[in-house]
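Novice: The sequence and its predicted three-dimensional model are supplied below.
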Amino acid sequence: MLPARATVLRRGSTSLLVDRRGTTIGVLALLLALGLAAWSLGLGELRFTSEDIGRILLGGGTLIEHDVVVGTRLPRAIVAVLVGAALGASGQVLQRIAANPLASPDVLGISTGASLGALVSLLLIGGSAVVTMVGALAGAAIASVLVIGIAHRQGASGYRIILVGIGVGALGSSLIALILTRAESYAAHSAAIWLTGSLSNRGWTHVQVIAVALLVGVPALAVLSRHLPVLELGDDLAQILAGRAAALRIGLVAVACGLAALATAAAGPIAFVALVAPQISRLLLGGRTGGPFLSAGIGAVLVISADLAAKHLFPVELPVGILTACLGAPVLLVLLARAARKGSA
């Protein structure tokens, strides 16, 4: 019995060490994201020093300077950081629940559902930005309910959630293609830009949407994510240890999908951030699994960095989703290759 107890203690100490290391790295990542966001306020056709930025934020400066910094650049930077954090945390939870590194809102159809809802609002209803966000939320909510509802019919295992999500995403993609082919050319072009994921023209309404998502989702994840280690043991053992494994799993999936839905509503479907952030988290922890907070910090850095690059490194500003897709596609191929090697071993 003594050696077994010693083993348990060592494992507990290792987990505590990983948690502390993950929290520290997460804080540093979040500080880096905030630093990049602050730096972005001074970049552009009108350049400002840090002293200028401080003066403008405190109410000084001309009307033009105030409009550029407070009305345009600041909400864009805040949305980038918050959207990245929401997507990173969402991807971490979904990957741990499904026990699959390929699990993300993109794969599970949540982002596709949000895109479909936004397209319906843009092309069929012709609504404003607020109506478009409401449509994106509604589409993501419907996709989440479909995934959770269908998968839960037989226990909501991680493998079943992935399969159902792929099917829901395929259905959503087909409907998106159908709507785009029926739309007028100008409207279809505007919708295609939104579908790439863009942070241009983000305002304080978008900040409020994603801020509400994090204010509600982060405390919920803080409570529910404590059960993730038990759920990772498998459905049968988790049911014995936790007694309500299915309910916990559904709750975590619902919160993760909600974060991804509101992030997509605020900035469009920014691809692969939710997939890549947990993988970087695992690399930083030496192959061990980190918590949602660490992935949230990494996601924030990824999105604000990609937005800065998309805005300032090219002759024409690119949608941020294009750069995140260029980053995420190779990661996806690597993960698929690893899965294939494990399957053939």
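Specialist: Good, I have the coordinates.

Novice: CA only for contacts and neighbour counts going forward, please
Specialist: Noted.

Novice: Find the helix or strand that the nearest residue to Thr23 once chain neighbours are set aside is a member of.
Specialist: Counting by Cα to Cα, 6 or more residues apart in numbering, Thr23 lies nearest to Leu294, which is 6.2 Å off, once chain neighbours are set aside. For Leu294, the host element (DSSP states H and E) is helix 292-312.

Novice: Does anything pack onto that helix? Which helices or strands?
Specialist: The helices and strands touching helix 292-312, judged by 3 or more Cα pairs under 8 Å, 6 or more residues apart in numbering; DSSP states H and E, are helix 2-40, helix 74-98, helix 273-284, helix 320-344.

Novice: can you count the residues close to the residue nearest to Thr23?
Specialist: Leu294 has 30 neighbouring residues, counting by other Cα atoms under 10 Å.

Novice: Put together CSV for the helices and strands packed on helix 292-312, with distance to Val223 and mean neighbour count on each row.
Specialist: Converted to CSV, the helices and strands packed on helix 292-312 look like this (distance: least, Cα to Cα, whole Å; neighbours: other Cα atoms under 10 Å):
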stretch, distance to Val223, mean neighbour count
helix 2-40, 15, 16
helix 74-98, 13, 29
helix 273-284, 19, 25
helix 320-344, 30, 15
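
Novice: ok, structure two:
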Amino acid sequence: MKNSSVETIINGINQRRRRWVLVTSLLSALLIALCCVMLILGNTIYPIGQVLRTLLGEEIKGVDFAVNNIRLPRMLAGLFAGFAFGIGGNTFQTMLRNPLANPNVIGITTGSSAAAVFCIVILHTSDTIVSIASVVAGLATVLFIYLFSRGKTFSIGRIILVGIGIQAMLNALISYILLVGKQQDIPAALRWLTGSLNGSQMDELPSLVIAVLVFAPIIIMLGKHLSILELGEQSAISLGVNTDKTRIALILSAVFIIALATAVTGPIAFVAFLSGPIAKRLVGVGFSNAIPAGLVGANLVLASDLIGQFAFDVRYPVGIITGIIGAPYLIYLLIRMNRKGEL
């Protein structure tokens, strides 16, 4: 009887592991396909052979400029920003045990947005300064949320409520800046606020790429502890997890990559919100869904950008498409949580 129970547990673990590997492999394959399509499609459709030769350094008239200066930076920005939003949003949702506890809802991306709009509309600074300001503001927003939500014990509800309040305040500030700003500066600020891959440049990407390569592995390595935190504060402590240090490491890692992604592409709506739940549905329970969430985020951004660019007569920024996808899910989630008495 004991051996039978052990075999059942082992079989269940192996089955979940196979499912995780299968889902991750399929998401990776889809991502590679979308990256290829991003490089091929445009005003002119280039054969994959010419694109590959151009990427390897061969100069082909017309193809070289379009691929290396327009399509490749756009694809890389969508790839790394989508992965950053996906894994960062999943980290907050899992750690705080609430699907509403994502960077969009609790104000982190709004803090970055407020700083960027201020630099664009009021200070008229360079893109580099805008990026630095948005990263610093994202970190400062997290610090304010932490300070204002402090109590005798860690409270998920308090953090979410304080975050929503700070987000509302920052949105009001953004509206005021747009109201008093000069007319010629408003379009640039609105394009940034919408979230867009338009105009992505290679020199903007190194900081985002480095941040993802440094901080995403930290989140992945702490995936087991993150899953334990999902059980609750007391359960995590009883299982030997240093909750304070683990939480600080996860928050800082997630905030850095989200803030840098926001600095490059703007706050692409709902990617951080959708990626974790979708990955969890696909992967199931038992294994960390940090990597699948990142892959879902990257797939969402690239697929939405392709839809926005080629599915309609007018070209739309990627943030509009992800907003159209994410808004119904948010309404559904709120209705479901209200019925369960979680709101």
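Specialist: That came in fine, so what should we check first? Worth saying up front: this structure is predicted, and the values here are computed from it rather than measured.

Novice: Any idea what the TM-score comes out to?
Specialist: In this superposition the chains share a TM-score of 0.92, using TM-score structural alignment, normalised by the length of structure 2; 343 aligned residues with a Cα RMSD of 2.3 Å.

Novice: Indicate which one of the helices and strands packed on helix 292-312 of structure 1 is closest to His189 of structure 1.
Specialist: helix 320-344 (15.5 Å; Cα to Cα).

Novice: what residue of structure 1 takes the place of Lys340 of structure 2?
Specialist: Matched across to structure 1, Lys340 of structure 2 falls on Lys342, judged by TM-score structural alignment.

Novice: about what we covered before: would a markdown table of the helices and strands packed on helix 292-312 of structure 1 with distance to Leu63 of structure 1 be doable?
Specialist: As requested, those are arranged in a markdown table below (distance: least, Cα to Cα, whole Å):
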| stretch | distance to Leu63 of structure 1 |
| --- | --- |
| helix 2-40 | 19 |
| helix 74-98 | 15 |
| helix 273-284 | 36 |
| helix 320-344 | 28 |
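
Novice: Quick one: closest of those helices to Ala246 of structure 1.
Specialist: In terms of Cα to Cα, the element of these nearest to Ala246 of structure 1 is helix 74-98, at 10.9 Å.

Novice: any chance you could map the strands in the stretch 51-200 of structure 1?
Specialist: Along the stretch 51-200 of structure 1, no segments are classed as strands by DSSP state E, counting those that start in this stretch.

Novice: do you know how far the equivalent of the residue nearest to Thr23 of structure 1 over in structure 2 is from Gly284 of structure 2?
Specialist: Aligned against structure 2 by TM-score structural alignment, Leu294 of structure 1 finds its counterpart in Pro292. Noted for Pro292 of structure 2: a distance of 11 Å to Gly284 of structure 2, by Cα to Cα, to the nearest Å.

Novice: Test my guess that the residue nearest to Thr23 of structure 1 contacts Asp19.
Specialist: No - in this structure, Leu294 of structure 1 is not within contact of Asp19 by Cα atoms under 8 Å, at 9.5 Å.

Novice: shared neighbours of the two, anything?
Specialist: Counting by Cα atoms under 8 Å, 6 or more residues apart in numbering, Leu294 of structure 1 and Asp19 have no contacts in common.

Novice: For the helix holding Leu294 of structure 1, give me the average deviation versus structure 2.
Specialist: Compared with structure 2 after fitting, helix 292-312 of structure 1 deviates on average by 0.6 Å (mean Cα distance after the TM-score superposition for structure 1).
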